[in-house]
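# Prediction below, plus the sequence it came from.
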Amino acid sequence: MSKKLIILGAGESGVGSAILGKQKGFEVFVSDFGKINEIYKQVLIHHELDWEEGGHSEEKILPADLVMKSPGIPDTAAIVQRLVGKGVPVISEIEFASRYTDATLVGITGSNGKTTTATLAYEILKQELNVALGGNIGKSFAGLIAENGFENYVLEISSFQLDGTVNFAPNIAVLTNLSPDHLDRYEYDYKKYIASKFKITKNQTEADYFIYDGDDEDILEGLKNHPTKAKKLPFSLTKKVTEGAYLNNKEIIITVNNTQHTMPIATLGLQGQHNTKNAMAASTIATLLKIRKSTIRESLSNFHGVEHRLEKVLKINNVMYINDSKATNVNATFYALDSMEVPTVWIVGGVDKGNDYTSLLPLVNEKVKAIICLGLDNEKIKQSFSNAVDIIVETAGMQEAIKVAYKLAERGDNVLLSPACASFDLFTNYEDRGRQFKEAVRNL
């Protein structure tokens, strides 16, 4: 008798898991509470998979042997509670997929910088290795394994994906940094969010590696409560480390397993302190996987960033429009504002996940000339910054926001979309928000 695998949520991770599950001999049923995207629907039909949309049929779901839950579905959802109550294991796609590969796994998590670090690591590794990039970015891990197994995987992993892991243990784990994010999913308890992030190293052994920001107080504190067996490789901008990466006289120095090499930060394709850290993490991964120094150096100088992350879109009337839609939390927006060198019109707002804007106040005072709110509820933003900025305008959508920005910005200014919030009130996701921004700018 084949075992019943139920997939909750028919997005990228759900459909990838369904295909892999069928390949591995499970009887698969896919259930989505909302409407399934047409592209994914066609994939399910093509693979002759059973599915439903617009609700969960308990009679089909509760007899499950195993459930893969999409990261967007909270543990508090009624159907999830019923399954857990019955003792049915509910896991994430990362956990499910990892059971079907012996490949080398690089797992990258963190509040910010994980997409840039994962993409950069992938760009370096693909020069010399058979490697795929997936997880929370691009293709699902399960889908990649089903499609054609790779020898190495670089996975960007969110806290929601880690929540559903049991035995997942990457050979190399990276924790880029920690700052309060998604607290609405963690009962507004930052410690629970930190515990979730540390699950990336929980099952690692002495043969594995844990790369982390050695300057991040929350990570250093977290290591006391969540000790790891893995070999620790910190990266730091402020202190010398014997193993890992640090900065000395504008050079990155990487020391791993008795190999050392250096790289001047002036040659990095991406500038700024946070990008130096991303480069340190990616180079440490590449060094562990024995990539040639010249390849690492060349890849770092050729890499100019990922879409929706401080992406320069267009200069109009000498005003630069910058798309940082991927900044879905306060810490990411902190980096963005910190990197602004000229007066900035800042577009901010969306679904507030329990944000505290206090840390942004000094930067807003120094750099922001006007704020444009882009969200259905902007009270908190207005309260936080009304004393710092004279002009705060509320807008109903991206087109209007860009038109207002065009009027407010003068020659030499920047217009920055860096929302510090989730996008689900007005947009499908942060990519949709970023694309609408770029489109509206190009239509000016």
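That came in fine, so what should we check first?

# okay, CA-based contacts and neighbour counts for the rest of this
Will do.

# Now residue 21: which helix or strand?
helix 12-23 (DSSP states H and E).

# centre of the chain versus that helix, how much separation?
21 Å (C-alpha atoms, centre = their mean, to the nearest Å).

# Against that first model, consider the following:
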Amino acid sequence: MQRLVILGGGESGVGTAILGKQKGYDVFVSDYGKIKDNYKEVLANNGIQWEEETHTENKILNADIVMKSPGIPDKAPIVKKLLEKKIPVISEIEFAAPFTKAITIGITGSNGKTTTTMLTYHLLKSAGLNVGLAGNIGKSFAQQVAEEQYDYYVLELSSFQLDGIVNYKPHIAIVTNISPDHLDRYEYKYENYIASKFRITMNQTQGDFLIYDADDEAIAEWFKNNKTKAQLIPFSLTKTFEKGAFIKEKKMEVNINDDEFIMETEYIALEGKHNMKNAMAATSVAKLLQIRKATIRESLSSFQGVEHRLEKVLKIQNVQYINDSKATNVNATYFALDSMNTPTVWIVGGVDKGNDYSELMSLVNEKVKAIICLGVDNKKIIDAFGNIVDVMIEVDSMNDAVKMAQRLTEKGDAVLLSPACASFDLFENYEDRGKQFKQAVQNL
């Protein structure tokens, strides 16, 4: 009996444990932190052994295979020891993929991947396909492989999940865009992070497809030095293609298999330039899977967007409050500020992952009337924008941030929470941060 050790008792860890047990592995789950009660219950119900707040080496280093949760870095001591012993350390996606015959659509990128994943899922589901949604989102892929019988999966894949693949290949891969993020996990080398994202296509063959943003510099740079066997489907806001997706005269055109899909952009529910890209990527998948044009059109016009991503919360005294808590890096905030068309009070800050704020300068200059810094250490933000905006305020709670924002606005303004940073200094995660923002706005 092969021994499967799982590091991390969260969603992906527990899902992998269930699948491993079902497939006849001797399974052990080890978490250096605490395991949530609901997960403990699932493990107990499935007769799976676990430990928390420690890694017992003699129970781990005897593994035949190890599934490491995406949050655990390669430089963690236990992972280093496993690698020294040449024990394979893989991701949930790599472990689960061989156990399903389903076609997978893998979506990665620094920004836009959740929206693109949700929109692609919405398109496929609306067309009546038997489709699951997993990866970085919702219920774990491994658990769904154990318990469901889907024909397709739409998977949101982070660079950390892709670091742990060996043989996995999606039939259709999407790279939404690449900008510096999580560099602390990649020796502060941008090229390492880019290479990590492109692992999504490393096992693809001529029968597979890679959909990508043809306007993105980092992606273009990768193509100069690397090749993929997959058929390429580019999308762009500025270029046009014989095969690919583009915007021309306020229409989105997607041309695949010599069959053109055209839709006026004003009827697409998602707003903003970056969302046009997300729509082009998702529509390309729908076209490859030969979904009817009427279904695509209907789905694009009915899609509601993703919570915590440019989510309109409330309008109070003609001031629009917008929750973009999911913007955990500068590039995401760039999209948010770019889509603002009224004077904006911007709430920003948190745990900085090596941010370079210079690319936001022109947008801040043009659109932002006041900045509220919501973080434990705001020095970098103050240094960057102190001379550009007239009003700069530091707060250390979401309630204070929202109350202060209300004082600084006049009719016709907007308040935008788009932190450009991780949330762990004051919040559990970006969802917690977004929920607190919405609650504070509702309390005004």
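Okay, I see it. The shown structure was predicted, so the numbers you read here are calculated from the model rather than taken from an experiment.

# What residues in structure 2 pair up with the helix holding residue 21 of structure 1?
The aligned range for helix 12-23 of structure 1 in structure 2 is 11-22, by TM-score structural alignment.

# Now the matching stretch on structure 1. Mean distance?
Following the fit onto structure 1, the mean deviation recorded for stretch 11-22 of structure 2 is 0.7 Å by mean C-alpha distance after the TM-score superposition for structure 1.

# buried set for that stretch?
If you call a residue buried by 16 or more other C-alpha atoms under 10 Å, then stretch 11-22 of structure 2 has these buried ones: 11-21.

# What is the helix holding residue 21 of structure 1 packed up against?
On a contact count with 3 or more C-alpha pairs under 8 Å, 6 or more residues apart in numbering; DSSP states H and E, helix 12-23 of structure 1 meets strand 4-8, strand 27-32, helix 38-46, strand 66-69, helix 93-98, helix 141-147.

# Go again with 6 Å.
Helices and strands touching helix 12-23 of structure 1, by 3 or more C-alpha pairs under 6 Å, 6 or more residues apart in numbering; DSSP states H and E, are helix 141-147.

# and the helix or strand that the helix it packs on is followed by, how far from the chain's centre?
Toward the C-terminus, helix 141-147 of structure 1 is succeeded by strand 152-156 as the next helix or strand (DSSP H and E). Between the centre of strand 152-156 of structure 1 and the centre of its host chain there is 13 Å, according to C-alpha atoms, centre = their mean.

# going on from strand 152-156 of structure 1, what's the next piece of helix or strand?
helix 159-163.

# how big is the angle separating the helix holding residue 21 of structure 1 from strand 4-8?
Inter-element angle recorded for helix 12-23 of structure 1 and strand 4-8: 170 degrees (by axes from the mean of the first three to the mean of the last three C-alpha atoms, to 10 degrees).

# what angle separates helix 12-23 of structure 1 from helix 38-46?
Orientation check (the same axes, to 10 degrees): helix 12-23 of structure 1 against helix 38-46 gives 10 degrees.

# Now the terminal residues of stretch 235-245 of structure 2, how far apart.
Length of stretch 235-245 of structure 2, first residue to last, C-alpha to C-alpha, to the nearest Å: 4 Å.

# and what of stretch 55-72 of structure 1?
One end of stretch 55-72 of structure 1 to the other measures 15 Å (C-alpha to C-alpha).

# Which residues belonging to it are considered buried?
Buried residues in stretch 55-72 of structure 1, counted by 16+ other C-alpha under 10 Å: 56, 61-62, 64-71.

# which part of structure 2 lines up with it?
Taking TM-score structural alignment, stretch 55-72 of structure 1 hits residues 54-71 over in structure 2.

# mind listing what residue 342 of structure 1 touches?
residue 413 (C-alpha atoms under 6 Å, 6 or more residues apart in numbering).

# To clarify, my last question referred to residue 121 of structure 1.
Contacts of residue 121 of structure 1 (C-alpha under 6 Å, 6+ apart): residue 282.
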